[in-house]
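> Have a look; sequence and predicted model below, questions after that.
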Amino acid sequence: MGFNNLDYICQRVPVPLCSLVGPYGPSDVTILGSAGVATRCYARSIDVANTVIFQVGAAMINIGALAMVAMMIFNVRSKYTAVGRKELTTFLGLYGILTVVSLLVDCGVVPPASPAYPYFVAIQNGLTSATVWCLVVNGFVGFQLYEDGTFLSLFLLRLISIIGFLITFVVSIFTFESWGSLGPRSTSGLFVVLYVINALCLVIYVFSQVVLVINTLYDRWPLVDIGFGVFFFVAGQILLYVFSPTLCDRLEHYLDGLFFATLCNLFGVMMIYKYWDSITREDLEFSVGVKNNMWDAKEVPDGIDGHRSGLYGAGPYGDSGSEFTGSYYALQGNRNSSLHY
């Protein structure tokens, strides 16, 4: 649908890169809409204090996404001994940075006529790849190929994310500025790094997590979280790339496919967090927040002072009295930094 050029996509979808590809390059951008491929239908803009704001609906979702990211990062960091805690925090941080850049680009804070606009769009594309590549590396943390949270684990995660960012950023800016063999009318490289490779990374992540749940965990409920995550992401892509013009017309230009795609992407990220939370448990011996259901009472040994075993020992109220005489439980938490087996 756009391997050699993105005309088909840009005619249906109001994504920022569309003003930088097509018959004109970014040097021809003098006023809004003078370059790139025009989208048939897009959400109307509003004027606030002599400032034009684009994609208001998507902007509201992005602002809400930042609040949700902050809450998820706080909850992840509170599980002090859970597997992949630092790695998932890195993924959520990248998604949060991508959300901030999307706010700047989608809403017109950086005007399309600005010389800096191609670079901001390239940064947005690079962060998209970095976030996806970070996610696929997160998918292998649960296999314990190397110790999570260590220097090696974080170094590999950040290195791969940086590589993904640099590759996509360079290809994007070369395409927008007509450098090398790339250009606004030759977008094969951009299509490959932004759509094909990222799609393969997401498939690898989903497949690896299904294998992890089936072969490692007794509980199958995490598969539901994976399924919902896939559903929201695929639904968002379909609403964006297939039904955006229809939605825009039916909603009288108040919303378009970008709004629904942004919302579905947020739900997908929330399901990734929910999935991680469902397969990880922390060692309560070293954690601050104690949850009662994490403990397992394995055995009640005989009382310490010769009393019979039980919760209540022989006290002034007999066997049914309320005085606790010192009998104890053998309580066993989960292994430090372990998956919920």
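All right, it came through fine.

> from here on, contacts and neighbour counts on C-alpha atoms
Will do.

> List the residues that contact the closest residue to Asp148 other than its chain neighbours.
Nearest non-adjacent residue to Asp148, counting by Cα to Cα, 6 or more residues apart in numbering: Gly84, 5.7 Å away. Taking Cα atoms under 8 Å, 6 or more residues apart in numbering, we find Gly84 in contact with Asn138, Val141, Gly142, Asp148, Gly149.

> Please report which of the residues you listed has the highest neighbour count.
When these are compared by neighbour count (other Cα atoms under 10 Å), Asn138 ends up highest, at 24 neighbours.

> Give me the three-state assignment for the closest residue to that residue other than its chain neighbours.
Spatial nearest neighbour of Asn138, excluding adjacent residues (Cα to Cα, 6+ apart): Glu87 at 6.3 Å. Secondary structure for Glu87, judged by DSSP: H, G, I helix; E, B strand; the rest coil, is helix.

> Quickly note the distance from Glu87 to Asn5.
36 Å (Cα to Cα, to the nearest Å).

> which residues of this protein fall in strands?
Along the chain, the segments classed as strands by DSSP state E run 46-48, 51-53, 280-281, 296-297, 331-332, 338-339.

> Just give me how far the last one sits from the chain centre.
Strand 338-339 has its average C-alpha position 21 Å from the chain's average C-alpha position, going by Cα atoms, centre = their mean, to the nearest Å.

> next up, a second structure to put side by side with the first:
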Amino acid sequence: MSDTPTIEFGSFDFFCSQASLPFCSLVGQKFMPTCYARNLEFYGYLIFQAATIVMAVVALIMAFIMIIHIKSKYTAVGRKEVVKFYYYYCLYIIVEVVASTGIIPMYSEYYPWVVHTYFGIVGATCTALLFSGFVSFQWIEDGTPKSLWLIRVAALLSFGLNFAASFLTFQSPQMFDPKKPLILFVLFFVVNGAEILIYFLMQVFLVVTVLDEKWPLGAILFAAAFYIIGIVSEFILGNEICNYCAHYIDGVFFGFTFILLSVMMVYKYWDSITKEDLEFSVGKNQTVWEIKEPTYYNMNDKGQPPRPF
């Protein structure tokens, strides 16, 4: 198809013409980007998005490091809730790599199920981020079964809703037309985008109205900026980036990279608004208070303790 589609509500055609997204071979008019990142052949297998695979490995390593640091802050508010978002983010990385790099070919009978899972994981990750943001306001006591199950159930419902919408769109075309996947478009862009936007607005409101320190505001604003750059790079400027970089990398790589930076800044923001554990804090001007056994003196004739030598 020679004509480049325009942005249209309810249609993935324009976005699929800019980036090789996991669902583009199944949805819409089957538009594909005109510029691809270079592929690699490995023992007879053709690997797509090789640079993205490297970045995915880096993202997983960074995610595990952030998880370890979060779990080490035993008294931090929302520690257990925030770490769940990073677990979902790790699952998102794995599913994104499987769906985008040819590990499971597009012609495989299992590929649609990978796409269904991709939509579900993206929805669950965005929902987990939103509900982890509610914990900062202490509407529900953090770390309690009620708080943790709220995130689990909300993420599971989001996963199920997105998975079902994808399944009905691609596997049951009599119910949802895959050429005009309005429900899937609303869930993927509108609902997920709204959850992320609400999270960022809540955190800005928290910093401005509640916290004494304003430095965390910079971290959350950087997170928002990196996320916007990543989305624009992947979904809007994919072909331009690919041509400018001589096919070595494309918008998918930039999108993956900047979303990773956004997730890292979310961790930095959360770390800056939580207090350090007193048990593990180390400072150069520490004062150690120690209780010793009392010392008894023999009184002299005037009822006063003797002078030290």
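Arrived safely, thanks for sending. This structure is a prediction, so every number in the text was calculated from the model and none was measured.

> re the thing from before, if I look at the residue nearest to Asn138 of structure 1, how far off is Gly164 of structure 1?
From Glu87 of structure 1 to Gly164 of structure 1 the distance is 16 Å (Cα to Cα).

> Ok, Arg185 of structure 1 next?
From Arg185 of structure 1 to Gly164 of structure 1 the distance is 23 Å (Cα to Cα).

> Settle it for me: which of the two has more neighbours?
Each of Arg185 of structure 1 and Gly164 has its neighbours counted (other Cα under 10 Å); Gly164 has more, 25 against 20.

> corresponding residue for the more buried one in structure 2?
By TM-score structural alignment, Gly164 of structure 1 lines up with Ser158 in structure 2.

> what's the answer for Gly139 of structure 1, then?
Counting by TM-score structural alignment, the partner of Gly139 of structure 1 is Gly133.

> can you count the residues close to its match?
By the measure other Cα under 10 Å, the count of residues near Gly133 of structure 2 is 23.

> correct me, but it touches Gln203?
Yes - assessed by Cα atoms under 8 Å, Gly133 of structure 2 is found in contact with Gln203 at 7.1 Å.

> Not counting its neighbours along the chain, what's nearest the counterpart of Arg281 of structure 1 in structure 2?
Arg281 of structure 1 maps onto Lys275 of structure 2 when the alignment is built from TM-score structural alignment. What sits nearest to Lys275 of structure 2 in space, not counting adjacent residues and going by Cα to Cα, 6+ apart, is Ala76, at 6.1 Å.

> which one in structure 1 is aligned with the one you found?
By TM-score structural alignment, Ala76 of structure 2 lines up with Ala82.

> Would you mark the buried spots in the biggest helix by length in structure 2?
In structure 2, with assignment by DSSP state H, the single longest helix is helix 145-170. By 16 or more other Cα atoms under 10 Å, the buried positions in helix 145-170 of structure 2 come out as 147-148, 150-152, 154-170.

> For that helix, name the packing helices and strands.
Other helices and strands packing on helix 145-170 of structure 2, by 3 or more Cα pairs under 8 Å, 6 or more residues apart in numbering; DSSP states H and E, are helix 79-100, helix 111-134, helix 182-185.

> Mean distance between the longest one and structure 1 after superposition?
By that I understand helix 111-134 of structure 2. Helix 111-134 of structure 2, aligned to structure 1 and superposed, deviates on average by 0.7 Å (mean Cα distance after the TM-score superposition for structure 1).

> Return the distance of that helix from the chain's centre.
Counting by Cα atoms, centre = their mean, helix 111-134 of structure 2 comes out at 10 Å from the chain centroid.

> Could you do the first one as well?
On the basis of Cα atoms, centre = their mean, helix 79-100 of structure 2 sits 7 Å off its chain's mean C-alpha point.

> how big's the offset between that helix and structure 1?
Looks like 0.7 Å for helix 79-100 of structure 2 (mean Cα distance after the TM-score superposition for structure 1).

> The shortest one now?
Average distance between helix 182-185 of structure 2 and its aligned residues in structure 1, after superposition and using mean Cα distance after the TM-score superposition for structure 1, equals 0.6 Å.

> In structure 1, what residue spans correspond to helices?
In structure 1, the segments counted as helices under DSSP H are 7-12, 56-78, 85-106, 117-138, 151-177, 188-191, 197-216, 222-241, 244-250, 257-279.

> Name the residues that touch the second one?
In this case it means helix 56-78 of structure 1. Residues from elsewhere that reach helix 56-78 of structure 1 (Cα under 8 Å, 6+ apart): 45-46, 85-86, 88-89, 92-93, 95-96, 99-100, 102-103, 106-107, 254-255, 258-260, 262-263, 266, 273, 289.

> Among those residues, name the buried ones.
By 16+ other Cα under 10 Å, these give 45, 85-86, 88-89, 92-93, 95-96, 99-100, 102-103, 106-107, 254-255, 258-260, 262-263, 266, 273 as buried.

> if I look at Phe222 of structure 2, how far off is Ile259 of structure 2?
From Phe222 of structure 2 across to Ile259 of structure 2, the span is 11 Å (Cα to Cα).

> Between the two, which has more neighbouring residues?
Ile259 (22 against 18).

> corresponding residue for the more buried one in structure 1?
Counting by TM-score structural alignment, Ile259 of structure 2 corresponds to Asn265 in structure 1.

> was I right about its match contacting Ala235?
No - between Asn265 of structure 1 and Ala235 there is no contact under Cα under 8 Å: 9.2 Å.

> Tell me the residues of structure 2 aligned with stretch 51-61 of structure 1.
On structure 2, the counterpart of stretch 51-61 of structure 1 by TM-score structural alignment is residues 45-55.

> Between the two ends of that stretch, how far is it?
End-to-end span of stretch 45-55 of structure 2 (Cα to Cα): 20 Å.

> From the centroid of structure 1, which residue is nearest?
By Cα atoms, centre = their mean, structure 1 has its centre lying nearest to Val269, at 3.8 Å.

> roughly how far apart are that one and Met68 of structure 1?
In terms of Cα to Cα, Val269 of structure 1 sits 10 Å off from Met68 of structure 1.

> now swap in Leu284 of structure 1 and tell me
Counting by Cα to Cα, the gap from Leu284 of structure 1 to Met68 of structure 1 is 26 Å.

> Ok, Gln209 of structure 1 next?
Taken as Cα to Cα, the span from Gln209 of structure 1 to Met68 of structure 1 is 23 Å.

> Looking at these two, which has the bigger crowd around it?
Neighbours were counted for Gln209 of structure 1 and for Met68 using other Cα under 10 Å; Gln209 has more, 21 against 17.

> Aligned to the more buried one, what sits in structure 2?
By TM-score structural alignment, Gln209 of structure 1 lines up with Gln203.

> I figured that match hits Ile220, correct?
Yes - contact criterion Cα under 8 Å: Gln203 of structure 2 and Ile220 qualify, at 7.3 Å.
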